[in-house]
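have a look at this fold, sequence not included:
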């Protein structure tokens, strides 16, 4: 049963010495180290560290925020470790999932994370319902209003300016202009089809 440490700092200017010393004091024989922001999903040494852990091993970190990018990410990692019978120990928070108190703490963390997700979901649904009550639909507002779309389509048709120049003038991306153009063509096609059907029924 090995004790393996993981350390992380967010920038190259910071030093890992403090974390190294703390992890060595716990008996860690191997320490994996990353230099990456906590929000950065690319933490190659953490990947190697998690792969190296075996049943009965203990993963030690200086602080919990060194391991997870956020609470949900931390709970996910701890859950995966628990499934593999790997314990987690945090030096600063004095948490050890090898004991009943440590496991209880993470059960509480999991419940809080679920509570937070449910609150966000309820607020989102309430916001959409309020918007519908005011006659608005969900989603982003259009990048250009009807008058601007008409002007942009005319400029694209005349070809006096490039699409890149038109996009800069209206402050939108070229893909937005192409989407507006495609939507206009579809609408025109629907109008033609509707006229043909009305004439056939006449």
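Sure, I can see it. Everything numeric here is computed off the predicted structure, so don't read it as measured data.

please count neighbours and contacts with C-alpha atoms only from this point.
Fine.

mind listing the helices for the chain?
For the chain, applying DSSP state H gives helices covering 17-25, 44-52, 71-83, 100-133, 146-158, 163-170, 174-201.

okay if I get those as JSON lines plus mean neighbour count?
Shown next, in JSON lines, are the helices of the chain (neighbours: other CA atoms under 10 Å):
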{"stretch": "helix 17-25", "mean neighbour count": "16"}
{"stretch": "helix 44-52", "mean neighbour count": "14"}
{"stretch": "helix 71-83", "mean neighbour count": "16"}
{"stretch": "helix 100-133", "mean neighbour count": "13"}
{"stretch": "helix 146-158", "mean neighbour count": "14"}
{"stretch": "helix 163-170", "mean neighbour count": "15"}
{"stretch": "helix 174-201", "mean neighbour count": "12"}
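
for residue 58, which of those helices is the nearest?
Evaluated over the helices of the chain, closeness to residue 58 peaks at helix 71-83, with 9.3 Å, by CA to CA.

relative orientation of that closest one and helix 100-133 in degrees?
With axes from the mean of the first three to the mean of the last three CA atoms, to 10 degrees applied, the angle from helix 71-83 to helix 100-133 works out at 140 degrees.

can you check what angle separates helix 71-83 from helix 44-52?
Calculated by the same axes, to 10 degrees, helix 71-83 forms an angle of 30 degrees with helix 44-52.

outside of helix 71-83, which residues touch it?
With contacts defined as CA atoms under 8 Å, 6 or more residues apart in numbering, helix 71-83 is touched by 64, 67-68, 87-88, 106, 109-110, 113.

now with 6 Å?
residue 68 (CA atoms under 6 Å, 6 or more residues apart in numbering).

may I see the buried residues of stretch 1-21?
Within stretch 1-21, the residues that count as buried by 16 or more other CA atoms under 10 Å are 2-9, 19-20.

then stretch 23-33?
So for stretch 23-33, counting by 16+ other CA under 10 Å, buried means 23-24, 26, 28, 31-33.

alright, now check it against this:
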């Protein structure tokens, strides 16, 4: 992960997102206002959707020295990998990132915010490593049972991305459509990975 010195003082810019029209962003907006956000950008859309106009507008607006503040990191990203990619992009631009509910604040010289992001990165890499190892073990076990041919291997990165979506509350069918896998293929991949029944 990119590490930079804390950005100089600039604007405090808020970002709020709710997933459905039934949800109310008042909690996030009130917290951002109390934190001193000078301008708040919003999206009313699920985090799994690639097109987030409010976030895109915020990223185009912010400048070096500014700090983006969110109520929770989950409001900002679709997955841990997406969060780390965005954090790297902001750090390279000299823009800080602060969460009001997690110990993350890269706008100061405190090492804790950067440590938390680094820890998230390490956990994401561990998850990918475990998935790759299980995939290799599954292939080896299939070959030992004489099942050398058969189905094409499933892209582990797609399975991992879909697992993130399911963990965030999406159904397996929705996650499969978003990442471009067949529903039955994803069910099977998640079941084999978790060794348990996968919820719909």
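Right, received. Where do you want to start? Every value quoted in this text rests on a predicted model; they were computed, and no experiment measured them.

quick check: which of the helices of the first structure is nearest to residue 38 of the first structure?
helix 71-83 (10.5 Å).

whereabouts in the second structure does the closest one align?
With TM-score structural alignment applied, helix 71-83 of the first structure matches the range 80-92 in the second structure.

can you tell me what residue 184 of the first structure aligns to in the second structure?
So, by TM-score structural alignment, residue 184 of the first structure is left unmatched.

JSON lines for the helices of the first structure, including distance to residue 93 of the first structure?
As requested, these are exported to JSON lines (distance: least, CA to CA, whole Å):
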{"stretch": "helix 17-25", "distance to residue 93 of the first structure": "13"}
{"stretch": "helix 44-52", "distance to residue 93 of the first structure": "20"}
{"stretch": "helix 71-83", "distance to residue 93 of the first structure": "14"}
{"stretch": "helix 100-133", "distance to residue 93 of the first structure": "10"}
{"stretch": "helix 146-158", "distance to residue 93 of the first structure": "57"}
{"stretch": "helix 163-170", "distance to residue 93 of the first structure": "52"}
{"stretch": "helix 174-201", "distance to residue 93 of the first structure": "49"}
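
closest to residue 140 of the first structure out of those helices?
Proximity to residue 140 of the first structure (CA to CA) singles out helix 100-133 among the helices of the first structure, at 11.9 Å.

after superposition, how close is that closest one to the second structure?
For helix 100-133 of the first structure, the mean deviation from the second structure after alignment is 0.8 Å (mean CA distance after the TM-score superposition for the first structure).

now the farthest one out in the second structure, which residue is it?
residue 146 (38.5 Å; CA atoms, centre = their mean).

next one: that residue relative to residue 164 of the second structure, how far apart?
In this view, residue 146 of the second structure and residue 164 of the second structure are 32 Å apart by CA to CA, to the nearest Å.

circling back to that earlier point, on average, how far is the match of helix 71-83 of the first structure from the matching bit in the first structure?
On superposition with the first structure, the mean distance recorded for stretch 80-92 of the second structure (mean CA distance after the TM-score superposition for the first structure) is 1.1 Å.

ok, back up a step: farthest pair in the buried residues of stretch 1-21 of the first structure?
Largest separation among these by CA to CA: 2 and 9, giving 23.5 Å.

spatially nearest residue to the residue most central in space within the second structure (excluding sequence neighbours)?
In the second structure, the centroid-proximal residue (CA atoms, centre = their mean) is residue 79; its distance is 1.8 Å. Excluding its sequence neighbours, the residue lying closest to residue 79 of the second structure (CA to CA, 6 or more residues apart in numbering) is residue 164, at 6.1 Å.

can you get me a residue count around the one you found?
By the criterion of other CA atoms under 10 Å, residue 164 of the second structure has 18 neighbours.

do residue 61 of the first structure as well
Burial measure for residue 61 of the first structure: 27 neighbouring residues, criterion other CA under 10 Å.

end-to-end on stretch 82-96 of the first structure?
12 Å.

what's the offset of that stretch from the middle of its chain?
Offset of stretch 82-96 of the first structure from its chain centre (CA atoms, centre = their mean, to the nearest Å): 25 Å.

show me what counts as buried in it.
In stretch 82-96 of the first structure, counting by 16+ other CA under 10 Å, buried: 82, 85-91, 95-96.

from the residues you listed, which land in strands?
Among those, DSSP state E puts 87-90, 95-96 in strands.

and residue 155 of the first structure, how far is that from residue 169 of the first structure?
11 Å.

for residue 131 of the first structure, same thing?
Noted for residue 131 of the first structure: a distance of 31 Å to residue 169 of the first structure, by CA to CA.

for residue 60 of the first structure, same thing?
For residue 60 of the first structure, the distance to residue 169 of the first structure - CA to CA - is 55 Å.

do the same with residue 41 of the first structure
36 Å.

with residue 196 of the first structure instead?
Distance, residue 196 of the first structure to residue 169 of the first structure, using CA to CA: 38 Å.

again with residue 152 of the first structure
9 Å.

residue 29 of the first structure too?
When residue 29 of the first structure is compared with residue 169 of the first structure (using CA to CA), they lie 61 Å apart.

what of residue 177 of the first structure?
Counting by CA to CA, the gap from residue 177 of the first structure to residue 169 of the first structure is 11 Å.

residue in the first structure matching residue 174 of the second structure?
That one, residue 174 of the second structure, aligns with nothing by TM-score structural alignment.
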